[in-house]
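**Q** Mind looking at a prediction? Sequence and model below.
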Amino acid sequence: MRLTEITYDTAQPVEGYGPGFFRIGGQVLDGACLISRWGAGGWGGLADTATLLALVDRIDVLLVGMGAEAAHVPPQFRATLEGAGIGVEVMASPAACRTYNVLISEGRRIAVALLPV
């Protein structure tokens, strides 16, 4: 078996999460957050598409973590982002964290918007 160490260049992976928080780059973020290779910070939740649209020229896909369980995003949320050219992939937040880490290690143009577990 061949093992390859994952590197992230300048991007910060999700290091951990728990009830109500996410840990990125040694920093704990409480509540909903938006993480990309350009930074991590709070996010206003599903009603806050403006913050996500600011990444339109930087990302191809937005992963959306819906908390402990996968759930549908509101149709208008998806329509707004897809109308701007951003693909939307919805899953539970733990799966979104893992997927984000793998994809940024591959250099993909991606961000993750997370609701806490």
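**A** Here it is on my side, so go on.
**Q** Every contact and neighbour count from this point should use C-alpha atoms.
**A** Noted.
**Q** Could you check the longest helix along the chain and say which residues are buried?
**A** Counting residues, the longest helix in the chain under DSSP state H turns out to be helix 93-105. If you call a residue buried by 16 or more other Cα atoms under 10 Å, then helix 93-105 has these buried ones: 93-97, 100-102, 104-105.
**Q** Could you point out the helix or strand that follows it?
**A** Going down the chain from helix 93-105, the next helix or strand is strand 110-115, by DSSP states H and E.
**Q** The structure to be compared is supplied as follows:
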Amino acid sequence: MNLTEVTFDDARPFDGYGPGFFRVGGEVVDGPLIVHSGGMTSWGGYSDAAGLLALASLVDVILVGTGADIAHAPADLRMAVEEAGLGLEVMNTPAACRTYNVLVGEGRRVAAAVLPV
């Protein structure tokens, strides 16, 4: 088996998560969060479409982590994001963190908007 070390260039990967918090690039952050290669910021959750729309020039797709369980994104949030030309992929938060790390490691233009587990 060959193992390849992943480099993240300027992006900060998810190192871990737990009840109410995330560890990103070694920093512990409480509450909902948006992470992309340009940085990270707090997120107001499903009611904060503006936080996601601000990423339109930076990313092509946003991974939405819905917490411990998978759930549908509200229709108005999905519509606003897709009208801005962004893809929206919804999954539970653990899957969103893993998927973000893989895609950003490949140099993809991706963001993760995640709710804590």
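**A** Arrived safely, thanks for sending. Quantities reported herein were computed from a predicted structural model and do not represent experimental measurements.
**Q** now stretch 65-84 of structure 2: how far from the chain's centre is it?
**A** If you compare the mean C-alpha spot of stretch 65-84 of structure 2 with that of the full chain, they lie 12 Å apart, counting by Cα atoms, centre = their mean, to the nearest Å.
**Q** swap in stretch 16-28 of structure 1?
**A** On the basis of Cα atoms, centre = their mean, stretch 16-28 of structure 1 is displaced by 13 Å from the centre of the chain it belongs to.
**Q** Mind listing residues that contact it?
**A** With Cα atoms under 8 Å, 6 or more residues apart in numbering as the test, stretch 16-28 of structure 1 has contacts from 12-15, 29-33, 40, 94, 116-117.
**Q** and which of those residues is nearest to Glu5 of structure 1?
**A** Each of the contacts of stretch 16-28 of structure 1 was checked against Glu5 of structure 1 using Cα to Cα; the closest is Pro13, at 13.8 Å.
**Q** separation between that closest one and Phe22 of structure 1?
**A** With the distance defined as Cα to Cα, to the nearest Å, Pro13 of structure 1 ends up 11 Å from Phe22 of structure 1.
**Q** Repeat that for Leu55 of structure 1.
**A** Distance of Leu55 of structure 1 to Phe22 of structure 1, computed by Cα to Cα: 21 Å.
**Q** Between these two, which has more neighbouring residues?
**A** Using other Cα atoms under 10 Å as the criterion, Leu55 of structure 1 and Phe22 rank with Phe22 on top: 23 against 17.
**Q** Excluding residues flanking it in the chain, which one is nearest the more buried one?
**A** If the residues on either side of it in the chain are set aside, Phe22 of structure 1 comes closest to Leu29, at 5.3 Å by Cα to Cα, 6 or more residues apart in numbering.
**Q** Where does the one you found fall, secondary structure wise?
**A** Applying DSSP H and E, one finds Leu29 of structure 1 within strand 27-30.
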